[in-house]
Structures are given as C-alpha cells and as structure tokens.
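In: Give me a model of this one.
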Amino acid sequence: MAVLRSILALLAAAGILLAPPSGLFGTTPRAGALPYVVGQLLVAAPTMPDPRFARTVIYMVDHTAEGAFGLVVNRPLGAGPLDKLIKGFGIDPGQATGEVVLHYGGPVDSGGLFVLHSTDWKGPATPAALGPLAMTADTEVFRAIAEGGGPKRRLVLVGYAGWGPGQLEREMARKDWLTAPADPDLVFDDDVATKWERASALAGITL
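Out: All right, here's what the predicted structure looks like:
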C-alpha cells in the first residue's frame, strides 16, 4: 500500500497521462511481417537473463521496424480507491466506487500511466487496436469510468516495456522470449500467481 500511495501522490501531482512512445502504432506495414509481435503475449523464457523481466507476461501493443511497445500484465503493485485515482487527475469521480489495482507495466517511463482494456470502449486518443485489446494513455478513459461507462475490462499500469529498432527481434532470436495468443481472460483475471505458468503453457513451454 505504501508503494501505491506514493505512486498515486506522484500521479496526482503531475495531473497528466503520458502518451505512448512516438514512432509506433501502424507506421510500418505488417503484411507477412514476422517476426513482428502485435496483439500477442510475449512470455519470458525460464532462462530469461534480464532479472527485470523474469517470469513476466507482456501484452504487445505494437511492434514495428521502429521498435516495440508492451505492457507487463502480471505484476500488481497494490490497490487503492478508484475515486481517489480519478480525482487525482482533476476529474469529478462521480459514482465511481471500488478499488483499482495499479500494475507495473515495465521499466520505461515510471511516471507514465497506461490503461490496457477491452475494445468495447474507444476514446478520442485511443490508437486503433492492433489485436484483441486496446490501450489508452489519456484522462478520457477515467472520465468515462466516472460517468458510469468506460471499458468493461481494464488494467491500469505504470510504466511500459520498450525496445529500440531490432532489439526485441534479437532477444527473440536468443530464445529469451516466446509468444502466445493473447487470451483476454488470462490478461484480465486476478490469478496473478499462476499467470506466467499459464501463459508459458500457451507458448508451448514445458516447465
């Protein structure tokens, strides 16, 4: 809870949601463009050499020749009141109730807040979904939630996982990562303790 309170305080002081890195989101044609990984799960191999990504499951929002952008979906930081998070952005929380679980999205841009969500909702600043899920980095998603709308399923994440040109391809060639279909039920469920194991099974990893 101490970690969550400090992050909420930081976000409330900033009062903004940061945009995703430039250069992604559809800048490169993907027809037959393997090994680009978009709209899939990136699953850390048991032999992952980078401790920051050990046993992580990442939803890949985009991947082009310019780089890759994903969000870790199995590292919750803590929970806090949803209305306080919304109020921290200067938005009337309305009838918003319950708690929000804040997740660690990755080691890049620890001040950036992102919402990974189902595609039943789309805001003006939501990029076109390149897979079964969408991502929004704009306060409009919280305004919609406060008004009783917004996406039915969502993860709120701080930071993201990012790779430069060719970096992820090299890591995949070393077998640091495997890929699996992005099952929304796995992404959004609360069984965090087994999420890596279940994603590994989908990726064909025998543990």
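
In: Could you use CA atoms for every contact and neighbour count after this?
Out: OK.

In: all strands for the chain, in order.
Out: Along the chain, counting by DSSP state E, strands occupy 40-44, 57-64, 67-72, 76-81, 99-104, 108-118, 133-136, 154-163, 177-181.

In: and the angle for the fourth one with strand 99-104?
Out: When you say that, I think you mean strand 76-81. Orientation note: strand 76-81 sits at an angle of 150 degrees relative to strand 99-104 (axes from the mean of the first three to the mean of the last three Cα atoms, to 10 degrees).

In: Could you verify my assumption that Arg153 touches His117?
Out: Yes - with contact defined as Cα atoms under 8 Å, Arg153 counts as touching His117 (5.5 Å).

In: Please identify which of those two sits among more neighbours.
Out: Neighbour count, other Cα atoms under 10 Å: between Arg153 and His117, His117 has more, with 24 against 18.

In: Closest to the centroid, which residue in the chain?
Out: The centroid of the chain falls nearest to Leu71 when counting by Cα atoms, centre = their mean (3.0 Å).

In: Am I right that that residue is in contact with Met60?
Out: Yes - counting by Cα under 8 Å, Leu71 does reach Met60; the two are 6.6 Å apart.

In: To check against the first, give me the structure of this:
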Amino acid sequence: MGRTRRKDVKVNTSGPGPFLEGKCLVAMPSLQDVHFNRSVVYVCAHSEEGAMGIIVNHPAPGVNLVDLLLQLKVVDSSDATRLAEAVGDQRVLTGGPVDASRGFVLHSADYRADDATMRIDESVSMTATLDVLRAIAHGDGPRKSILALGYAGWSPGQLEQEILANSWMICPADSALLFDPEHETKYERALGVIGVDLRFLADEAGHA
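Out: Reported below is the predicted structural model:
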C-alpha cells in the first residue's frame, strides 16, 4: 500500500487544522498489513499534501522508556533507579514503519519546546527532539506522554483512498485512548467508542 515510503508533510504549527488531525484511525480486520493490523493510529497531520500519524497501541518488543533514555544518554546509569520509580515500566511504542529509529513524543499540551513542539489540537501536542525526553527524565516534562519510534505516512490522497476502500474507520481521540498504558485493549476500546462490535466485523471479513 506504499505506507513505508517516507513522506514529509507540511503541518499546521499554530493550532487545530482541517481534515482528520486530532482523530484516530482504527484498522478494519481486513487490513492485514504487518505494520497496521489491529492498529489505532493518531493522526498528527493531514492536508492535501498527505498525512502522518502515530500508532498508539503497538508496544515495541522488549523496549521500555528507561532503557531507551539510558541508550540515548539522556540519563546515566546512576539515575536509572530514580527514573524507573518516576515513570515506571513505561513501554516504547512502534509508531509506524517510516523513520523507525526516530523518536516521536505525543504529549499533553502543558509542555512546549520552542520551535520543536507541534500543537495538534487543544489537548495534544507532539515533540520530536531530545528536549522533551530530557524534561521527562528530570521531572519537568508533560503530565501525560507516550514515546513512539517511527511514524505512519501517506502520500497525497492515499489516506482518503484507503478510507473509501474500507481499510480504516474514524474514531474520536481522548486522553485515555492515547496515553494510558493498557495498550492491548485500545483496539477494542476504540471500536467501542464508535459503537462497532469486533465480532460482527470479524464475521463480515470472513465472508468477504
């Protein structure tokens, strides 16, 4: 489907924008792409030039926030215990197949790094620099956050075509769906928000 191609999308840095920014995409059961199966994607940017989003329910195997901060030398080993007590065993997410080694932090709007933070809507922003990780490590970061490696990108018109092809459903985003650590239940919860029964969808997919 071409989702692994990198697409640099111009985004709205001044506040809420048009299209699907600030909403979630929920994968239909028929979408069997290895990266997007049973995924919930938060749309960070969407315009005529394309779209980008972060998968918010796929933990990266064997990676947690403390280990990653140590690896990036944001903190040293002497701070690891204190940091683990502060953030717990917070998992790092697989945000998508594009730029998979780059970190993106979705967070509450109470944190802003000048020229580095993109405001998505009134309650959610995104920062993709080490500034936010340093702030989290030192207790000065956003109240709520998730860290993902990589993102999902769509070329112009591609996301619209996939929605018309019934690959995605659209779901309102809320703080719990984005930020709580129960990632394994987010897919079913997102379907519940829009009143969809997964059993019905599975039956439909089986008869397609």
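
In: Could I get the TM-score for this pair?
Out: Structural agreement between the overlaid chains, expressed as a TM-score with TM-score structural alignment, normalised by the length of structure 1, amounts to 0.78; 183 aligned residues with a Cα RMSD of 2.5 Å.

In: now the residue nearest to the centre of structure 1: how far from Asp92 of structure 1?
Out: When Cα to Cα, to the nearest Å is the yardstick, Leu71 of structure 1 and Asp92 of structure 1 sit 28 Å from each other.

In: how about the strands of structure 1 in JSON lines, adding distance to Pro51 of structure 1?
Out: Written out in JSON lines, the entries for the strands of structure 1 read as follows (distance: least, Cα to Cα, whole Å):
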{"stretch": "strand 40-44", "distance to Pro51 of structure 1": "10"}
{"stretch": "strand 57-64", "distance to Pro51 of structure 1": "13"}
{"stretch": "strand 67-72", "distance to Pro51 of structure 1": "14"}
{"stretch": "strand 76-81", "distance to Pro51 of structure 1": "17"}
{"stretch": "strand 99-104", "distance to Pro51 of structure 1": "14"}
{"stretch": "strand 108-118", "distance to Pro51 of structure 1": "15"}
{"stretch": "strand 133-136", "distance to Pro51 of structure 1": "26"}
{"stretch": "strand 154-163", "distance to Pro51 of structure 1": "13"}
{"stretch": "strand 177-181", "distance to Pro51 of structure 1": "13"}
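
In: Out of those, the one nearest Ala14 of structure 1 is which?
Out: Nearest to Ala14 of structure 1 among the strands of structure 1 is strand 108-118 (8.6 Å), distances taken as Cα to Cα.

In: What's the residue nearest to the centre of structure 1 aligned with over in structure 2?
Out: Leu71 of structure 1 maps onto Ile54 in structure 2, with residues paired by TM-score structural alignment.

In: so who does that match touch?
Out: Contacts for Ile54 of structure 2 were tallied using Cα atoms under 8 Å, 6 or more residues apart in numbering; they are 41-44, 95-96, 148, 150-152.

In: Generate the ChimeraX command that creates a selection of the buried members of these.
Out: Only the buried entries of the contacts of Ile54 of structure 2 go into this ChimeraX selection, using 16 or more other Cα atoms under 10 Å:
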select :41,42,43,44,95,96,148,150,151,152
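
In: ok, of the contacts of Ile54 of structure 2, which one's closest to Leu198 of structure 2?
Out: Distances from Leu198 of structure 2 to these, taken by Cα to Cα, are shortest for Val41, at 17.3 Å.
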